[in-house]
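[1] no sequence on this one, just coordinates:
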């Protein structure tokens, strides 16, 4: 980038920087975003295919979870990175619909390309897209069905829809039952659901059907000492965030010992102090102890003698879950331990799962924290099961909070497309074209679902359109036959937030990418961008635009 001043060129960018402007910048960004959408498109829906991702260390991930694929891919292009951000946001907000959001964003940009070629300004397209997205929110609210939190059947269907196609096909009904029960256990008084209160542990071995829900907490640790009891019924649980050890002094203190008797007295004093600590725990009535920090060897001996089931170095997050499950309180000082602080559990037991020993804290009265143990034949199976279960848990949580759902199977998208086209004709002007393009982009979802199920895209879309135009507003695609059927009756339902979040974030990302008309990349490293394709070394490839 250079300007002329009295015949002398003035360089504004550092040598080796690269600038792409105008249509070239838009074309490059749109192409990158479309490539990302294309990469995940085949994974959409119940019949979607899986991707195998191999990292630099040779570790393999097999999944069809959109956000996992995009996180694992080593993406370099800045516009493509924005597509990854959409998937991450969708995952954080709703937990499902990540592929939908990315595919929509890619299609919105593809439609925008045609408008740009018709000399329609990006600002006009952006305004049209925003108006269409706003209108879509209103239409979706009209399509939404209210669900009662007591309707377990519908909750299960939501979980099944989210899990379908994610490697859990054979046991999705059992897993859905678990997901619904787990989420309903951890709902807070104010109606919010924090999925972090559900521990999902995966263990290789057994089959998917061996997975189980524990009404309490499973800690991935064994008891501290073999002579401690292996199981405790009617457990009174003490939760301690302090070390059962002699405190070391903060300042450097020297203790001068001049005779063996003094040494023995010093050691006896340590022993007495540790015994006192254990006595305090015993006196509180606790028969199970979870400690976040360390426990002295001698204290271990005293605890084993007192018959207290003890686990040490428990993670802080696990301590919080134990407190929620048992109703106990985490105490920071042994001297403050009191009967009122103890939690309750029907059973605390050490069990062997696969080859590892784990501590089960179960039969809690009203556990606000529960655990799910997933089993499967191989590491890859349990990994994918975990991703499916997390999606299922998240969507059930979202529905319990919002109490609104929409039919799945491409149904809302077809309805949106029809109604947005009608809305476009009332807007007029160039924005009308942008709204129509937005409506066309919506149809990529039913088209992709059909394509991934091995059905004809056009036939399926036409069947859906005619069903919606004749008043079947819940008509979606039945994957096995390609017919348009009522999705609510089929039990294919999704939280409304999956759709609203996907449409909003896809629109925002598409608009942001469209509004970029200049990409100025700084030189990377000592050699500049000499290795860039098209001989971008130095200023030669710049085209030295006049700087006005």
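    Alright, I've got the coordinates. All values reported here derive from a predicted model rather than from experimental measurement.
[2] alpha carbons only for contacts and neighbour counts from here, please
    Will do.
[3] what's the distance between the nearest residue to residue 287 once chain neighbours are set aside and residue 300?
    Leaving aside its sequence neighbours, residue 287 sits nearest to residue 308 (Cα to Cα, 6 or more residues apart in numbering; 4.7 Å). The gap separating residue 308 from residue 300 is 10 Å, by Cα to Cα, to the nearest Å.
[4] so these two - more neighbours on which side?
    residue 308 (26 against 20; other Cα atoms under 10 Å).
[5] surely that one touches residue 227?
    No - look at residue 308 against residue 227 with Cα atoms under 8 Å: they stay out of range, at 9.8 Å.
[6] list the buried residues of stretch 74-81.
    79-81 (16 or more other Cα atoms under 10 Å).
[7] check stretch 116-126 too.
    By 16+ other Cα under 10 Å, the buried positions in stretch 116-126 come out as 116, 120, 122, 124-126.
[8] again with stretch 185-194
    185-187, 193.
[9] could the residues you listed go into JSON lines alongside distance to residue 404 and secondary structure?
    Below are those laid out as JSON lines (distance: Cα to Cα, whole Å; DSSP: H, G, I helix; E, B strand; the rest coil):
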{"residue": "185", "distance to residue 404": "20", "secondary structure": "helix"}
{"residue": "186", "distance to residue 404": "20", "secondary structure": "coil"}
{"residue": "187", "distance to residue 404": "17", "secondary structure": "coil"}
{"residue": "193", "distance to residue 404": "15", "secondary structure": "coil"}
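[10] included below, for side-by-side comparison, is a second structure:
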């Protein structure tokens, strides 16, 4: 190599220093989660400074708990969290795709392709790939579609019991509810040590009743929800020292007791309270055989109101006439207190259908992982209902990669090299799944692409048990199209953002205004 070539390479390396640094950080993050991909993916152990251990196969959990300092790596983790918040699954896929896009982009820039052209081709390739993925999606026409079980099983890491629970819950709420933007089936999932696997139409209140003497089981129970404290209005000690203040206080006490008697006379059987309950109210309601739960979370109150058809009232709302207040009551077909699990179940409400998935766990150590698995399965099922189904196992990504390559033939200029990045990235999930299963990715990649082209089937991939080419539809390896589409979009956006960074500059420390001199610089 000549002196001139060495000099030119040094200049290129210096010019790409920021890009290479960021790419290395992104690659490190992707490496941390890619080993979990596929049916043969392994777990990751995270250990903190106190020796506490979390063992998980869940990509977003790994990303959230790992210690990260590099700003580019943090950007990638934020993208993965956004994927989790929006779709609830696919964070590992998004991370692996982003890592590959950035690595390939840097490689093209190192070869001399202008970064702006790489980005241009990358954006075009991602858009084409997303459009092709959407066209491949097979819609879910019925909540009884048997492929939903396969989606839950794949996302639930082959835990049959969890997949069955999630699909049963999806059928309880129905297609229309699953398609609502504000509804998340994963919010209905709870895991508890010592619990039995259970799906029911209702909600869990994770609190014990206010008194052990309150009823443990109720049927056809009117429900009152108080989004406030069940206590009389307070008065300052200074005001109480005056005659008028004391009289006002006595009046409010009598008014409060009248409200409690009103609740009893109306036949209310369950009272859920946002904050605390006055001792005298607890005593009166217990004597009347009413089940009271205090300090219920706002999320649980909202779900209980939705399921029972109740409308939450403030304490001042209790001043309403009984006929008026009756319109705020909900109704539950059954209410059970579970002393072992220390919660209350409100079931068969007259309001909207709400499903709860209670996942059992043998020990405290596996509760979190069982819940994460069930939430992933629930999110995947809901995504499938919203966006349709596609074959898994990396099959669809390879098919899309072949079709994106066809788009490249019509491209002119150096932006075509950016599109190559997308083609390579689309092959990455398949390669990692195969590698995790113990096979040679390059060999199996060639086998599958040849088989897809020869048979004209985009559903072919590798059976990770025996290494043979197989039809993913027939094997039941099904993924939600929405997960793949959103993961690819997210990966494209973070790759573009990283590739655009030309220089990394450390910000100067911001000093308080009184320490700034007239030029705006800090005084010394």
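    Sure thing, it's come through. Since the model is a prediction, treat every value here as computed from it, not as a measurement.
[11] reformat the buried residues of stretch 185-194 of the first structure as a markdown table; add distance to residue 520 of the first structure.
    Shown next, in a markdown table, are these (distance: Cα to Cα, whole Å):
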| residue | distance to residue 520 of the first structure |
| --- | --- |
| 185 | 52 |
| 186 | 49 |
| 187 | 49 |
| 193 | 44 |
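[12] so where do the strands sit in the stretch 101-250 of the first structure?
    145-146, 198-204, 212-214, 217-219, 231-240 (DSSP state E, counting those that start in this stretch).
[13] return the most buried member of these.
    strand 217-219 (a mean of 27; mean count of other Cα atoms under 10 Å).
[14] give me the mean deviation of it from the second structure.
    Taken against the second structure, strand 217-219 of the first structure registers an average deviation of 0.9 Å after superposition, with mean Cα distance after the TM-score superposition for the first structure.
[15] spatially central residue for the first structure, please.
    residue 91 (4.3 Å; Cα atoms, centre = their mean).
[16] where do the helices sit along the stretch 301-450 of the second structure?
    322-325, 364-387, 395-408, 415-436, 441-455 (DSSP state H, counting those that start in this stretch).
[17] residues in contact with the helix or strand harbouring residue 271 of the second structure: which ones?
    Applying DSSP states H and E as the criterion places residue 271 of the second structure in strand 270-273. The contact list for strand 270-273 of the second structure, computed with Cα atoms under 8 Å, 6 or more residues apart in numbering, reads 221-230, 290-296, 301.
[18] in the first structure, what stretch matches it?
    Aligned by TM-score structural alignment, strand 270-273 of the second structure corresponds to residues 288-291 of the first structure.
[19] same thing with stretch 408-415 of the second structure?
    Using TM-score structural alignment, stretch 408-415 of the second structure pairs with 424-431 in the first structure.
[20] look up how far residue 29 of the second structure lies from residue 411 of the second structure.
    32 Å.
[21] again but with residue 93 of the second structure, I slipped
    12 Å.
[22] check residue 77 of the second structure too.
    For residue 77 of the second structure, the distance to residue 29 of the second structure - Cα to Cα - is 8 Å.
[23] shared neighbours of those two, anything?
    With Cα under 8 Å, 6+ apart, residue 77 of the second structure and residue 29 have common neighbours residue 63.
[24] tally of neighbours for the closest residue to residue 432 of the first structure other than its chain neighbours?
    Spatial nearest neighbour of residue 432 of the first structure, chain neighbours left out: residue 424 (4.8 Å); criterion: Cα to Cα, 6+ apart. The number of residues packed near residue 424 of the first structure is 23, by other Cα under 10 Å.
[25] counterpart of residue 72 of the first structure in the second structure?
    Aligned partner of residue 72 of the first structure by TM-score structural alignment: residue 65.
[26] quick one, what contacts residue 174 of the second structure?
    residue 143 are the contacts of residue 174 of the second structure under Cα under 8 Å, 6+ apart.
[27] meant to ask about residue 178 of the first structure
    By Cα under 8 Å, 6+ apart, the neighbours of residue 178 of the first structure are 212-213, 372.
[28] now do residue 323 of the first structure
    239, 329-330, 343.
[29] same question for residue 110 of the second structure.
    Counting by Cα under 8 Å, 6+ apart, residue 110 of the second structure has contacts 12-13, 16.
[30] quick check: the aligned residue for residue 360 of the first structure in the second structure?
    In the second structure, residue 360 of the first structure lands on residue 345 (TM-score structural alignment).
[31] and the helix or strand hosting residue 82 of the first structure, how far from the second structure on average?
    If you go by DSSP H and E, residue 82 of the first structure is part of helix 78-93. For helix 78-93 of the first structure, the mean deviation from the second structure after alignment is 1.3 Å (mean Cα distance after the TM-score superposition for the first structure).
[32] just the residues contacting that helix, thanks.
    29-30, 32-33, 35-37, 66-67, 70-71, 75, 96-99, 101-102, 105, 498, 501-502, 505-506, 509, 513.
[33] name only those of the residues you listed that count as buried.
    Buried among these (16+ other Cα under 10 Å): 29-30, 32-33, 36-37, 66-67, 70, 96-99, 101-102, 105, 498, 501-502, 505-506, 509, 513.
[34] gap between the residue of the second structure positioned farthest from its centre and residue 249 of the second structure?
    Most distant residue from the mean C-alpha position of the second structure: residue 243, 57.4 Å away (Cα atoms, centre = their mean). Separation of residue 243 of the second structure from residue 249 of the second structure (Cα to Cα): 10 Å.
[35] do the same with residue 446 of the second structure
    83 Å.
[36] between the two, who's got more neighbours?
    A direct count of neighbours by other Cα under 10 Å for residue 446 of the second structure and residue 249 places residue 249 higher, at 18 against 10.
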